[in-house]
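> Here is a sequence with its predicted model. Questions after.
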Amino acid sequence: MLNISNIHHVAIICSDYSVSKKFYTEILGLKIISEIYRAERDSYKLDLEIGNTQIELFSFPNTPPRPSRPEAQGLRHLAFATDNIELAVETLTRFGISVEAVRIDEITGKRFTFFADPDNLPLELYEK
C-alpha cells in the first residue's frame, strides 16, 4: 500500500504567464507561495496555495494547446470547493468570465458550475 493521504499539487501549463498569474491570484484569490524564473528553460514556475494543496503554474515556450474540451483523455477538469456558489459566480462574472448555468449534481444534490481559465482549461465550482 502506498499510504497516500491527499493531493499535494496540480500542475498547469499556461500559454501567457502574466495573464494566467493574474487570473489565479487576483481573480481566484490564490496565495503565492513562491515564484521562480528558470532561464535555462525560459520558464516560470509559480506555486499557489489552495487549502492544503498547491497549484503549480508553469510557462514554457511553444506549448501545444489542449486537444479538446472537456472530453480529451487525461485530466477532465479541476474542481474548486466553495461555500457560496452564487457569490463565486457573481465575482467571476464581474471579472468578465463566462460561467455556465448552475446545475445540481443528481447524485449528491450539491450545486456546481463550470468556467474556464485563460487557456480554456475547464474549471468547476462545487458547493460544499
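Cool, got the structure.
> can we go C-alpha only for contacts and neighbour counts from here?
Will do.
> How are the helices of the protein distributed by residue range?
With DSSP state H as the criterion, the chain has helices at 17-22, 85-94.
> How far does the longest one sit from its chain's centre?
With CA atoms, centre = their mean, to the nearest Å as the basis, the distance from the averaged C-alpha position of helix 85-94 to the chain average is 15 Å.
> Put this next to the previous one:
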Amino acid sequence: MKLTKIHHVAIICSDYETSKQFYVDTLGLSVVSEVYRNERDSYKLDLAIGDDYQIELFSFPNTPPRPSYPEARGLRHLAFEVDDIEAAVRELEEKGVIVEPIRIDPVTQKRFTFFADPDDLPLELYET
C-alpha cells in the first residue's frame, strides 16, 4: 500500500449553523457541497482547503461533548499551514477568535499557535 496524501478530515459539530459560519466566514474555507441527510437528521458540508484537502463537517443530533482536558485518546488537533502567522492571528482576533500566544517549536524552529472552533476542537496555525 502507498498512501499519497490526506484526503479529508471529518469533524462532528454540535451546532451546524454556528460551525458552518466559523469554518466558512471566519476561516475562509470554500463550500464544495452541502447535503442534508434526512434519514440521519444530519448535514454533511464539504469544505475545501486549497486545491488538495477537505474538511467534512457533520451534524448529528445529541452528540456527546469532546473530552479534551486532560487530553483523551484520538485526534489531538487539526493544523493549518500559513505563510504569515502574525497576519493570520490578527485576522482571527479581528473576528473575535481567542488565539494563544505565538510560540516556537523547539525542534523545527517554526512558529505556531492554537485557537478553538465553536466546539472547542483545538486548531493550530503553523507557519512555513
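Looks like it came in fine. Since the structure is predicted, the reported quantities are computational estimates derived from the model, not experimental observations.
> Out of the helices of the first structure, the one nearest P64 of the first structure is which?
helix 17-22 (14.7 Å; CA to CA).
> So which of the helices of the first structure is nearest I33 of the first structure?
helix 17-22 (12.5 Å).
> name the helices or strands packed onto the closest one?
strand 53-59 (3 or more CA pairs under 8 Å, 6 or more residues apart in numbering; DSSP states H and E).
> and the strand it packs on, what other elements does it pack with?
strand 9-14, helix 17-22, strand 43-50.
> Roughly how far does the residue nearest to V24 of the second structure when sequence neighbours are not counted sit from Q21 of the second structure?
Counting by CA to CA, 6 or more residues apart in numbering, V24 of the second structure lies nearest to S30, which is 6.1 Å off, once chain neighbours are set aside. Applying CA to CA, to the nearest Å, the value for S30 of the second structure to Q21 of the second structure is 11 Å.
> on that earlier part again, deepest of the helices of the first structure, which one?
helix 17-22 (a mean of 16; mean count of other CA atoms under 10 Å).
> Mean deviation, that helix versus the second structure?
For helix 17-22 of the first structure, the mean distance to aligned residues of the second structure following superposition is 0.4 Å (mean CA distance after the TM-score superposition for the first structure).
> Would you enumerate the residues in contact with V19 of the first structure?
Going by CA atoms under 8 Å, 6 or more residues apart in numbering, V19 of the first structure touches P118.
> dump the residue contacts of V89 of the second structure.
V99.
> can you put the helices of the first structure in a markdown table and add distance to E71 of the first structure?
Output for the helices of the first structure, formatted as a markdown table (distance: least, CA to CA, whole Å):
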| stretch | distance to E71 of the first structure |
| --- | --- |
| helix 17-22 | 22 |
| helix 85-94 | 23 |
